[in-house]
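**Q** Here is the input, now give the coordinates:
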Amino acid sequence: MDPGGAGEGTDVEHTELQADCGNCFGLCCVALAFTRSADFARDKAAGEPCGHLGADHRCGIHDRLRDRGYAGCTVYDCLGAGQKVSRHTFAGQDWRGSADGGRAMFAVLPVVRQLHEVLRHLAEVRALPAAAELHAAAAAAAERVEALSLGGADDLLALDVAAERARVGELLRSASALARAGFPRRRNHRGADLMGSRLRGADLRGADLRGALAIGADLRAADLRGADLLGTDLRGADLRGADLRGALFLTAPQLAAAAGDTATRLPAGLAHPSHWS
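**A** Below you'll find the model as predicted:
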C-alpha cells in the first residue's frame, strides 16, 4: 500500500510486527514441526529443537537455508510474535530453563502470531485512502487486538483466535470492497482452485482472490494491481513480470513461497525475496 494515504495514529508500529531474532529464544526453530520434503531436509517434531539451532538461539545456517534444503524456513515469518512471547509474555524466561521445557511458550507463539497478522492487516486498512470511513473502526480493532496480544499466557491459550479473526474479517472485507470499487472489471475468484492455472498476462485488476489456491499457477506478466490476496496460496506460483502494485493484504511469506524476478512490481513496503532472480 502507498503510505501516503495512511490514517492517523496507527497504534502498532510496523517494527513491532517484524521478526527480531536477536530478542527471541529461537522459538520458531523449536515450536514448529516439519516433515522431510522439498521444503525441509529432515523431519522435526513440534517442541524438538532444530539441529541447526545454536546455544545462542541463532540458526547456524541462516544464510544458507535454501542451499541446505530448508526453503520452508525462509517462508515462515513470526511477524514479531517471537520476541513478544520471549520478552513480554514470559518476561525473558528462556524455554531451556523453564519447568515445562517451554511447552507453554511454544503453544502461545502461534496465538500471538495470528494476532500480529490481524494487526498487520488492520494497519493496512488504515493506510487505504479509499477506506477512510473505516479508519476509526480499524484503529479501535487494532487497540483491542493489541491488548489481547499483551495478555498473560493463560489468557492467550484460552483465547478464541478464530472468533477474533472472524470479527476483524468483516472489516477487512468492507475495506477491500471500497479499495477495489474503482476497478471496472473485478473478477471473483474467492476460494477458487487455480492450481497450475495458465494466467499469463491475465487482467486481474481488483480481483477477489481471497483464499484461492494458486499453487504453481503461471501468473507471469499478470496485472494484479489492487487484487485482494488475503490468504491466497502462492506456493510455486510464477510471478515473473507480474504487477502487484496496490495488491491488498499481500505478505512477505506469500512472496517468498512464489517465484519472481526484478521485473515483478510489488506494493510499497514489500521487498523482492532474496532468492528471486
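
**Q** switch to C-alpha atoms for all contacts and neighbour counts from now on
**A** Noted.

**Q** Next, work out how far apart Leu250 and Glu146 are.
**A** 21 Å (CA to CA, to the nearest Å).

**Q** and those two? which has more neighbours close in?
**A** Taking Leu250 and Glu146 together and counting by other CA atoms under 10 Å, Leu250 has the greater number of neighbours (22 against 18).

**Q** Which residue is the nearest non-sequential neighbour of the more buried one?
**A** Closest residue to Leu250 in three dimensions, ignoring its sequence neighbours and counting by CA to CA, 6 or more residues apart in numbering: Leu229, at 5.5 Å.

**Q** Is the residue lying farthest from the centre of the chain in a helix, a strand, or coil?
**A** For the chain, the largest distance from the centre (CA atoms, centre = their mean) belongs to Ala99, which lies 31.3 Å off. With DSSP: H, G, I helix; E, B strand; the rest coil as the basis, the three-state label of Ala99 is coil.

**Q** what comes up buried for stretch 160-173?
**A** Within stretch 160-173, the residues that qualify as buried are 161, 164-165, 168, 171-172, counting by 16 or more other CA atoms under 10 Å.

**Q** In helices only, show me the residues you listed.
**A** Within the buried residues of stretch 160-173, residues falling in helices by DSSP state H are 161, 164-165, 168, 171-172.

**Q** The nearest residue to Ala19 once chain neighbours are set aside: neighbouring residues, count only.
**A** Of all residues not flanking Ala19 in the chain, Gly80 sits nearest, at 4.1 Å (CA to CA, 6+ apart). Other residues near Gly80 number 22, with proximity taken as other CA under 10 Å.

**Q** Let's compare: structure for the following, please.
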Amino acid sequence: MTSTDSPDASTDDRSALRANCADCFALCCTAFGFQRSADFPIDKPAGTPCLNLADDFSCSIHDSLRPRGFRGCTVFDCFGAGQYVSQNLFGGKSWRERPDTSAEMFSSFSVVRQLHEMLWYLVEAAERATTSELCGATAQLRREILRTLDGDASTVLASDVEGIRAAVRQTLIDVSEEARGGYAASAETGMSDDLHPSADLVGRDLRSIRLCGADLRGAYLIAADLRRGDLAGVDLLGADLRDARLEGADLSNALFLTQSQIDAAQGDNTTVLPAVLRRPRHWLT
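**A** Here you go, the predicted model:
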C-alpha cells in the first residue's frame, strides 16, 4: 500500500496487495532462507541471493520452477510487500546499488509482508462484516496499519506487529462467526465432530461430509479430498491446503482464502474460485 493511496477503510484496493515483481528487487529471492526439502532442492541462507537470480532481478528458471524442485517459490505470495519496500521505503535504490541498506531492506520486507497480509484479510472482513461494531473494528485496524506503512523503514520496523496481529486475529474470528452463522443449522446435523480449528485432516476423504459453515481455521488439509465439495462459508484462514484435491469444488464463498493456498492445492477448470483469486498455471497442464 503506497502512502499516496491510503484509501479509507471501506475501500477495496487489493491491487496494491498483489505482487508486482517488475517493481521489486527480488526480495523474496534474497531476504528469506530455505532448506533442502520437498519444496526446495538446495539450501539457501537468509539474506543471500538465490543462485537462480539474474542480474535484472528476474528468476532465470521462472518457467520451470516446479519441475526443477522449487515448488516453494511457486506458492509464495508477498501481498505486494516487495514492490512497496523496493519503491516506497527505499526509493527505488536496490540492495545491489546500496549494499549498506540490505539488512534494513530485508527486515522491512518481512514486516511489510505481514502487514500487507493482514490488510488482505481485513479487506474481506470489511466486505463481510454487517454489524456497526465489526465494521468499525475492521476500519480502525486498516487505518492503523496504513498509518504504519505511511512512515519510513524505521517506523515500520518499530511497529508492534504482534499486537496488531492479535487484534486482527480476534476481529477476523468475530467476522467469521457472524458470516458462518447462517450455516449453523445445517452444520449441527451434517458435520463431523472432527471439523474444527487446527484439525488434523491430512489425507482425509471429506467428499461425503457437509462442510458449509465449518471453522477450519489453521486446519491441516494436506492431500485431503475435497473434490466436488461445497465450501460456502468455510473459514480457511491459515489452513494448509498443500496437495488438497479441489477438482469440482466450489470455493467461491469460502472465507479468508489466499492465492498461496490455492497455488499449493490441486484443482482444474471445474474448480470454482473466489473472483479475487486466479487459477494456477499448473492446474491446467
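
**Q** What would you report as the TM-score here?
**A** The TM-score (TM-score structural alignment, normalised by the length of structure 1) is 0.91; 270 aligned residues with a CA RMSD of 1.9 Å.

**Q** Check whether the residue nearest to Leu250 of structure 1 really touches Arg245, as I assumed.
**A** No. Leu229 of structure 1 is not in contact with Arg245 according to CA atoms under 8 Å; the separation is 11.8 Å.

**Q** who has more neighbours, those two?
**A** Each of Leu229 of structure 1 and Arg245 had its neighbours counted (other CA under 10 Å), and the higher figure belongs to Leu229 (25 against 20).

**Q** Now do the same for the more buried one: its match in structure 2.
**A** Counting by TM-score structural alignment, Leu229 of structure 1 corresponds to Leu236 in structure 2.

**Q** Repeat that for Leu266 of structure 1.
**A** In structure 2, Leu266 of structure 1 lands on Leu273 (TM-score structural alignment).

**Q** The closest residue to Ala139 of structure 2 other than its chain neighbours and Ala22 of structure 2, how far apart?
**A** Sequence neighbours aside, Ala9 is the residue nearest to Ala139 of structure 2 in space, at 4.6 Å (criterion: CA to CA, 6+ apart). Counting by CA to CA, the separation of Ala9 of structure 2 from Ala22 of structure 2 is 28 Å.

**Q** Same drill for the two, tell me which one is more crowded.
**A** Ala9 (21 against 12).

**Q** so who does that one touch?
**A** The contact partners of Ala9 of structure 2, taken as CA atoms under 8 Å, 6 or more residues apart in numbering, are 126, 138-140, 142-143.

**Q** before we move on, what about Gly229 of structure 2?
**A** With contacts defined as CA under 8 Å, 6+ apart, Gly229 of structure 2 is in contact with 206-207, 210-211, 246, 248-250.

**Q** again, 7 Å this time
**A** Taking CA atoms under 7 Å, 6 or more residues apart in numbering, we find Gly229 of structure 2 in contact with 207, 249-250.

**Q** Let's have the residues you listed in CSV, adding secondary structure.
**A** As requested, these are exported to CSV (three-state DSSP):
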residue, secondary structure
Arg207, coil
Ala249, coil
Asp250, strand
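
**Q** before we move on, the earlier item: how near is the residue lying closest to the match of Leu266 of structure 1 once chain neighbours are set aside to Asp152 of structure 2?
**A** Using CA to CA, 6+ apart and skipping residues adjacent in sequence, the residue nearest Leu273 of structure 2 is Ser252, 4.6 Å away. Distance check for Ser252 of structure 2 against Asp152 of structure 2: by CA to CA, it reads 37 Å.

**Q** Then Leu65 of structure 2?
**A** Distance from Leu65 of structure 2 to Asp152 of structure 2, counting by CA to CA: 34 Å.

**Q** Equivalent analysis for Gly47 of structure 2, please.
**A** Look at Gly47 of structure 2 and Asp152 of structure 2: by CA to CA, they are 21 Å apart.

**Q** between those two, which one's more packed in?
**A** Taking Gly47 of structure 2 and Asp152 together and counting by other CA under 10 Å, Gly47 has the greater number of neighbours (18 against 14).

**Q** In structure 1, what sits opposite that one in the alignment?
**A** Superposed on structure 1 with TM-score structural alignment, Gly47 of structure 2 falls opposite Gly47.

**Q** I'd say its match and Ala31 touch.
**A** Yes. Counting by CA atoms under 7 Å, Gly47 of structure 1 touches Ala31, with 4.7 Å between them.
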